[in-house]
Structure formats: C-alpha cells, structure tokens
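Peer 1: this is a predicted model, with the sequence first.
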Amino acid sequence: MTHDRKETVPVWTLATGDVRVPSLTGDEPMTAERLAELRSVLAGLAEEPIATLEVHPLPGRLDRGQGIPLDAASPLAQHLSQLITQSARNSVTSATVDGEGLYRMVIPAKVAAQFGQGVIRPMAAKGAAGCFRGALVDSTGKIAGAAKFMPVGQAATAGAVGGAGATAGVAVGGTAMLTVAAPLVLMAVAVGVSAHADGRRQQAIEHITELLEQLQEQELEKEQSALDGCRDAIDKATAVLLDQGKPGASLGLDSAVHAINSALGTADRRLAKWQRALDKLPEGQAVDLGTLTKSFPGIDNPGGIFQAHLELATLAIALKRRVVVLQAVEHAQTHPGNLFANFTRALKRDQQRLEDLESSIIGVLVRLSKLELARPQGLRPPVFTNAEVDRLMRAAHRIHQLGDGVVVDNRPTDVAIEIARDEDGSVVVFPALPASA
C-alpha cells in the first residue's frame, strides 16, 4: 500500500502511566524517519512504556482471517473508540479521523523487550520464500510511504490513569503530548501477541499434518491430537479475558495447560538427547550418515521423524505462548492499579523457559548444519553406486539447510500491531510482527 505524498497521517503518542518527558513532538508534520527517532528518544527518557498509534486508510485487500476479531463492545474496541472520539473533540488535527481505518501501534524495542524479546519473530508466508505474513499487501513493506505524520493533540479527560476500565487521558505538567492509555496498549499487545502465537500454531499444524501423512506414525499423531485439542479451550479463555472476565474450570484451560506442559517436557527430553548426541561426535571430523541418523532419525529426509519432532516442539511452544499471555492479562487485570507493569513482569518471567527451549533447539540446528558428512564406511576400496552418491549429496544439502532461516539474533526490535477498525466500531487485531517486517 502506498499513500500519496501529500497525505497527512495522524499519530498519537501513548503512555502506559503518568510520565514526564521533554516536549519533543511539537505540532509540525514529521517524516517516518523522524517518527522512528522520536519513539527511541521517548523510550529512553520515559519511565513508563510508550507507544505510537498511527491511522491509515484501510487497504483494498486485507486478509482478516489472519487476525483476531473483536466486536464493538469489547474493551479494546471501546478504548480505541474513546481515544478517537476525545481526540476529534479536542483537536483540529484529528478532526478528519472518522474511526474507520488501519490503526498501527508501534512499540519501541526497549519496551518490546519487557514482554519477552523472543515472542515476536517474522512468520514466513506459505509457499513464498523470504516473504512474511502481515496485514498489508504492499511489496515494499512500508505502510505509509512518503506520507506526513501529524501529532494529534489531546486535552485532559477524567479518569486519566487507572485500571482496565480507565479512560484515556493526557499526561500534564509541561510534558510531551502523551495520551495515558494503558488499557488500550495492554489489550493491543495481548491480542497481537496471541494472534502471532496462533499464526505460528497454524503453520506448525500445517507442517505436522503433511509430515504425519507420509510417516504414518501413530504415537506422533497422538501427540499432535493432544496439542491441537487445546485450541478450543485457549480460544474461549482468550475471549473471556479480553472481555475482562475470569475463565473458570468449565473452559478446560487447566487440562489444556497440562497437555501443553507435557508436550514441552517431551520436547525438553528430545532436546537433551540431541545435545548429548552432538557432544559425542568427534570434533572437527566428518560424520558418517548412518551414525547421524541413529540419533536424528530421518534427518536426511525433509519429511522424516526428526522434522516432525521439531514441528511438535514448535506447536507446543506456540500454544504455551498464548497461555502465558492469558495468564499475564489475568494477572494485570486483577491488579488494575499497576496494570501494565504487572502484565510485563508476569509475561517476561514465564517467557524465559520458552526462550531457553527455543534458543537451544536453534543451537542444535546450527550445529547440525555445520557438520561434514563422511563417505560410507566399510568399503575397501571405496566404490559408490549412483544411488549412494545421490543420497549422500541430498543428505549433505538437507543438513546444511537446517541452519537456514533460524533466528540467532534475539536483540529486540520495534514491534508493530495493526488493528483494522470498521465503521461499526468492531476491530480485527493482526499478529504482532517486527516493525521492519
């Protein structure tokens, strides 16, 4: 999507607490580069998390199936509507904002790290190497093109700071124009991260289904069924929590969490076996393919058991990420006076195990990708059939590819959460992604 160069894009600066920072926005239009600089400065100066919210026209083509829909009565939709209404009432700048559009919340890297730097990673689009899933369809990946960003001024309103039901307000006392909107930021982060995790779950399910159709492994099919059966409970608990309710035992979330934790335990055990097997290999020497496949069955085959084990681990991690977000939201809403701080603390603490597991799996894949395969043993003099040569070459290529596409740099990046809002006030929240994706 590319906007006209003369188009003005309203942008709000959202704080999650009553903070004081030097006035940096002014009332003049900004470039996209200047806005990015502003985010970094505000993140460094403010004691509370700060985000920006832009509003763009809805694209003609928008795959809403990737996001999580919320009706107009949901807290997130109400907080967004309230922000729009109050801003339009008190600012000439935002008078042209009618509410319908694609709202893009960008959270700086420093803030994104507070809710787990391993949470947000690009999701490759199926059948399109190097492409990412996202709400927008432009080829450049730039949402605003050369549009101008105009800061939106606000006036102070009642209930500026408070719990999940608080209204938006403005931080006062000589500060920059910072709308205090902790509930809106919290809900956007929670739904965006949940949608991102569910996107990874869908990808894993697609891959596992294809693999198990080839392998016909009943035990692995049972593992998949147990994990995929957790989705219904998680979806219902998500809906209840995002309506600021409290999920009860009848939703089945407890049993779902047990199944997910069991799958993570299985992934931990498999990971430990892989690490021990790699540690036993002679350092700096070529490895026989037969020796390698004993510890990593099917590693020379893109549809092998080893790949299925990797996808099952990915599925368990994705489901657990959704559960962790739910637990963090519940914790934050239980303590409304310190809403966003509780959310980030709970989320970051529980994410650590998942980050360690995912990083360790990536470490195994990188180590495997660097292995050199030896010639088959036991042949004196070495005589190879064409089939043996082809298999060895395919296996070498396959093993070297294991390291392709893995994310070994966990440095936090700016995170973008896109929200499509219709005229009736209902919204669709798309998966949170790196802002540069």
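Peer 2: On my side now, so go ahead. What you are looking at is a predicted structure, and each value in this text was computed from that prediction instead of being measured.

Peer 1: can we go C-alpha only for contacts and neighbour counts from here?
Peer 2: Noted.

Peer 1: state the distance from Thr16 to Leu35.
Peer 2: From Thr16 over to Leu35 the distance is 19 Å, taken as C-alpha to C-alpha, to the nearest Å.

Peer 1: neighbour count: those two, which is higher?
Peer 2: Set side by side, Thr16 and Leu35 show more neighbours around Thr16, with 26 against 19, by other C-alpha atoms under 10 Å.

Peer 1: doesn't Asp98 fall inside a helix?
Peer 2: No. Counting by DSSP: H, G, I helix; E, B strand; the rest coil, Asp98 falls outside a helix, being coil.

Peer 1: residue contacts, it?
Peer 2: By C-alpha atoms under 8 Å, 6 or more residues apart in numbering, the residues touching Asp98 are Ile84.

Peer 1: go on, the one 5 residues further on?
Peer 2: If you count contacts by C-alpha under 8 Å, 6+ apart, Tyr103 has them with 53-56, 418-421.

Peer 1: among these, who's most crowded?
Peer 2: Ile419 (28 neighbours).

Peer 1: need the three-state assignment for that residue.
Peer 2: Secondary structure of Ile419, per three-state DSSP, is strand.

Peer 1: number of residues surrounding the nearest residue to it once chain neighbours are set aside?
Peer 2: In this structure, Ile419 finds its nearest non-sequential neighbour in Val429, 4.5 Å apart by C-alpha to C-alpha, 6 or more residues apart in numbering. When neighbours are defined as other C-alpha under 10 Å, Val429 has 32 of them.

Peer 1: before we move on, which element is the residue lying closest to Pro151 once chain neighbours are set aside in?
Peer 2: With sequence-adjacent residues excluded and distances taken as C-alpha to C-alpha, 6+ apart, Pro151 is closest to Val11, at 5.1 Å. If you go by DSSP states H and E, Val11 is part of strand 8-15.

Peer 1: name the residues that touch that strand?
Peer 2: Strand 8-15 is contacted by residues 29, 48-56, 93-94, 97, 147-153, 177-182, 185 when judged by C-alpha under 8 Å, 6+ apart.

Peer 1: rewinding a little: what separation do you get for the residue nearest to Ile419 and Leu76?
Peer 2: The gap separating Val429 from Leu76 is 10 Å, by C-alpha to C-alpha.

Peer 1: ok, and here's another one to check against it:
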Amino acid sequence: MTNSGLPAVPVWTLTTQEVNVPEILADAVSPERLRELRGVLAAMAAAPIVTLEAHPAPTDLDRSTGMPLDAASPLATHLSNLIKQTSTPVGQAGASSETLYRMVVPAKVASEWSSGLVKPMASKAAAGGIYGALTKSSGIAAQATFIPVAGGKAAAAGAVGGSAATVGATAATATALTVAAPLVLMAVAVGVSAHAEQKRQQAIEKITSLLEKLHDDALQQERTALNGCRSAIETATAILLDQGRIGASVGLGNAVHTINTAVAQAEHRLQTWKKALKRFQGRRVGLASLREKFTGIDDGNGGLFRAHLDIAELAIALKKRVLVLQAVEHAQMDESNAFESFVRAIKTDQRHLEELEAGIAEVLTGLSNLELDRARGIRDVVFSRGEVDELLHTSHLLHELGNEISIEDPRAEVAIEMLRAPNGSVTVFPAHAI
C-alpha cells in the first residue's frame, strides 16, 4: 500500500483517555483514507480521538498569526515528550529541524467544542480562500503517504496540571492509540485562543479605519474600552498556559465586565435592526427609510451601521478568548477529566454567542435581499440619472453584506497547526475548519 515515491508523513492517533477500538489504522494510508478512518474512530470510541501529523515546515509559512510558547510551557513539553516516548517510522520527527505538527479533530468531536468559536476566515490573498498555516503547503500533504506511529508507550494522561514527564500506560489496542489528554486540551485551547485573537485584530483594524472618517467620540470610547481588555486577557492567557491560576490582580474580572457590556450593547442594536427589517418585509424600501434605520449603510466608507457591526465583531472575538480562558481554568480544577471539563465549560456560554452571531447573519441576509425604491413625490414621473446611480450603488453595497456571512459547517474537521523549533519552543496557529 505504501508508495515509495511519495514522502512519508508520521501520524499519531491520540485520545484523551484509554478506550478500546478495533485495529483499523495499522498500515500506510492516503490523506483521503486517513480522513475516513478519523471519522470511523470518532464514531466508535467513547473518548475524543484526534490525529497528529508531522510535516516539514514550509519555507513560506506566515508566522505572524501564531501564538508563541516557550519550550517549558505545558503544550511544548507534552509535545516533546510524545515525540521522545513514541517511535516514528521515519526517524525522530522534528529532532533537528523545524517541524509543523498538524492536529486534526474529527467533525464529531469538533462540533462539541468549536461551534460558535471556530469558523472559516476569508483570506484577503484570494477570493474564496481561507486562512490556515498549511494552505500554501497543501501540495505536500496531498502527495504524501501517512505512516502510523507505533504506539508502545503513551504520553502522560493526567490533566493540565499533571506531570509531563510521566510515562503512562501502554496504548489501549494495536491501533496504537496514545493517551495524551493534556496535549489535546492545550492544543485546542491555544488554537481557539489564537483564532479569536486573529478575529480581534481584523475587527480592530476595520474599526480604526472607519472611526478615522466618522469622528464619533462615543464609538471611539467603545473601541478604546474593548481594546483595553487585551492586556488582562493576554496576561491571564500567559498564566494559564504556564499552569498557573488566575488571580484578582490580573484584572480579568474588569475586562469581562467591559466585554459583557459591549455584547449586551450589540444585542440591543441587533433587536433594533430586526424590528426595522420586519417593517420592511413584503415591500420595496425607499432609500430615505433605509438610511433612517441603518445610518450610513449606503456610505461606501462604511458609515455608522458598519462601525456598529465591527464593534459587535470585536466584542464577540474578545468574549470567545475569555470563554477559552474560563474553560481551561475549569479543566484545571478537575485533573482527572481535563478535556471533558473543558468541553462542558465551553458549552456553558457559547450558545449565547452563537445566537448573537446567527442574529447578525440574519440581519445581513435580510438587508442583502431588500428591493430598493427611490423616494417618490407628486411630480415624479421618470428616474433621473443620479437616482439610478444611487440605487445601483446602494444595491451593490447591500449585496456585499450578504457575502460577509460566515456559515459554519457542522461536518467540518478542525485543524490546529503547531510549529516546533529545534529548541522545543512551539508557535501555535489559529484553529481553522477544513
């Protein structure tokens, strides 16, 4: 089954706790076959099962979106121990050069924790493209043969606070499952946090550009208050990733209050938009009426409505980072059940964000489907050229709003890519749907 002309890619099969599954991953496989086997394992096992691939680091990899972690951090330590404690079919992966490790979470598992948190992000580089560390090196993966790593020993199976150096029990079955709950938990947590941070950066860039044109002091204050939460979130993230506990001195409580206030403001604006759209249903809408309810919507520079949308996006992105922090902290309190505790904590509040994002998408869809009409008077008989241009311009802007909607596919797998340097340090890229 192995094609000697293709590069061999080591692939580990990781689980968060010992499970019994049939031996179905015992030979070299193609990328398509590996994807099928992930789905089978996820369906059959009682615990989450993911795969971890080791690819040569692409020379053109954009590292600017990654979250760097020291070699002594829990994630880097667990990854190093996994490499040392399990033999690989093609030497010691990542021992003397940079290696890009790609953890792929099957759709069934990903749907439990990524809903509302990880969605495709449109790439500015190409229409229809999405961000992802392996996007430019997909040719390597597509032409590779994946070689299962022999299981012999397993990485530490304890929670985040467990000893990373401890060698756990032998693999559950001949399928070479490796129990690595801390590695899976930390990779997911950092990948989701990096994803939310990338969304925050995109939102703050758009808002800053808009506010330079609007000169709105109230919106400036909203943006400043939200962006001021970043320091507390970054500090709390660093503490948690170093296995610490978040204290009151970090100031995360104040940041959470500011973010929750912004989310509530976004919900209030959403309800106002929904009421306006409801009144527009079933009839053609005049430009004056549209402008009254959605201020600046026909402004090519964005306008007030666009700024309110972007501030809502910023608040949501920050809230997602806080959710991940709170979920990891919760998991640390249950050292025997780390990943499952993380999933439960994530689910507690993510539904609220899902409803908010779904409501905003509904408004954008409604606006993109509106039929516009000119303002009418007693003497109106024909359209002027200016009126025609104005209607066409606004119709085009409304249609573009529909293109901004991000639709989550519950059948999508989620990938988290980690670049490991020879000194053991790791850079984790934003998690993304594939």
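Peer 2: Yep, that arrived. As the structure is a prediction and not an experimental result, all values here were calculated from the model.

Peer 1: TM between them?
Peer 2: The TM-score (TM-score structural alignment, normalised by the length of structure 2) is 0.94; 426 aligned residues with a C-alpha RMSD of 1.8 Å.

Peer 1: returning to that earlier point: pretty sure the residue nearest to Ile419 of structure 1 contacts His196?
Peer 2: No. Using C-alpha atoms under 8 Å, Val429 of structure 1 makes no contact with His196, being 10.0 Å away.

Peer 1: circling back: name the nearest of the contacts of Tyr103 of structure 1 relative to Leu241 of structure 1.
Peer 2: Proximity of the contacts of Tyr103 of structure 1 to Leu241 of structure 1 was ranked by C-alpha to C-alpha; the top entry is Ile419 with 18.5 Å.

Peer 1: ok, Leu61 of structure 2 touching Ala133?
Peer 2: Yes. In this structure, Leu61 of structure 2 is within contact of Ala133 by C-alpha under 8 Å, at 6.6 Å.

Peer 1: more crowded one of the two?
Peer 2: A count of neighbours by other C-alpha under 10 Å puts Ala133 above the other of Leu61 of structure 2 and Ala133, at 28 against 15.

Peer 1: map that one onto structure 1.
Peer 2: Matched to structure 1 by TM-score structural alignment, Ala133 of structure 2 sits across from Ala135.

Peer 1: tell me how far that match lies from Ala195 of structure 1.
Peer 2: Distance from Ala135 of structure 1 to Ala195 of structure 1, counting by C-alpha to C-alpha: 12 Å.

Peer 1: and for Leu319 of structure 1?
Peer 2: For Leu319 of structure 1, the distance to Ala195 of structure 1 equals 11 Å [C-alpha to C-alpha].

Peer 1: for those two, indicate the residue with more neighbours.
Peer 2: Using other C-alpha under 10 Å as the criterion, Leu319 of structure 1 and Ala195 rank with Leu319 on top: 24 against 21.

Peer 1: is the more buried one in a helix, a strand, or coil?
Peer 2: Assignment for Leu319 of structure 1 (three-state DSSP): helix.

Peer 1: compared with structure 2, how much does the host helix or strand of Thr266 of structure 1 deviate?
Peer 2: For Thr266 of structure 1, the element it lies in under DSSP H and E is helix 253-280. Here the mean offset of helix 253-280 of structure 1 against structure 2 after fitting is 0.6 Å, by mean C-alpha distance after the TM-score superposition for structure 1.

Peer 1: where in structure 2 does the helix or strand following that helix fall?
Peer 2: As assigned by DSSP H and E, the chain's next helix or strand after helix 253-280 of structure 1 is helix 289-295. On structure 2, the counterpart of helix 289-295 of structure 1 by TM-score structural alignment is residues 287-293.

Peer 1: contacts for that stretch?
Peer 2: With C-alpha under 8 Å, 6+ apart as the test, stretch 287-293 of structure 2 has contacts from 273, 276, 297-298, 372-375, 391.

Peer 1: my guess is Asp334 of structure 2 contacts Glu340, does it?
Peer 2: No. If you go by C-alpha under 8 Å, Asp334 of structure 2 and Glu340 don't touch, sitting 9.3 Å apart.

Peer 1: before we move on, back to that, joint contacts of Ala135 and Ala195 of structure 1?
Peer 2: Common neighbours of Ala135 of structure 1 and Ala195, counting by C-alpha under 8 Å, 6+ apart, are 66, 430.

Peer 1: Three-state assignment for Val50 of structure 2, please.
Peer 2: Secondary structure for Val50 of structure 2, judged by three-state DSSP, is strand.

Peer 1: could you list the buried residues of stretch 33-41 of structure 1?
Peer 2: 35, 38-40 (16 or more other C-alpha atoms under 10 Å).

Peer 1: looking at those residues, spot the one nearest Asn410 of structure 1.
Peer 2: Among the buried residues of stretch 33-41 of structure 1, Ser40 lies closest to Asn410 of structure 1 (C-alpha to C-alpha), at 18.4 Å.

Peer 1: quick one: which helix or strand includes the closest one?
Peer 2: Here Ser40 of structure 1 is assigned to helix 32-45, by DSSP H and E.

Peer 1: that helix vs structure 2, average distance?
Peer 2: Counting by mean C-alpha distance after the TM-score superposition for structure 1, helix 32-45 of structure 1 comes out at 0.4 Å.

Peer 1: for the biggest helix by length in structure 1, buried residues please.
Peer 2: Ranked by number of residues, the top helix in structure 1 under DSSP state H is helix 182-215. Using 16+ other C-alpha under 10 Å as the test for burial, helix 182-215 of structure 1 gives 182-205, 207-208, 211-212.

Peer 1: what comes up buried for stretch 107-116 of structure 2?
Peer 2: For stretch 107-116 of structure 2, the neighbour count (16+ other C-alpha under 10 Å) marks 107-111, 113-116 as buried.

Peer 1: do stretch 42-53 of structure 2 as well
Peer 2: 42-43, 47-53.

Peer 1: same thing with stretch 265-280 of structure 2?
Peer 2: Within stretch 265-280 of structure 2, the residues scored as buried using 16+ other C-alpha under 10 Å are 265-267, 269-270, 273-274, 276-277, 280.

Peer 1: from the chain's centroid, how far away is that stretch?
Peer 2: Here stretch 265-280 of structure 2 shows a centroid-to-chain-centroid distance of 27 Å under the convention C-alpha atoms, centre = their mean, to the nearest Å.

Peer 1: one step back: now the common contact residues for Val429 and Leu76 of structure 1.
Peer 2: Here Val429 of structure 1 and Leu76 have 70, 188 as joint contacts, going by C-alpha under 8 Å, 6+ apart.
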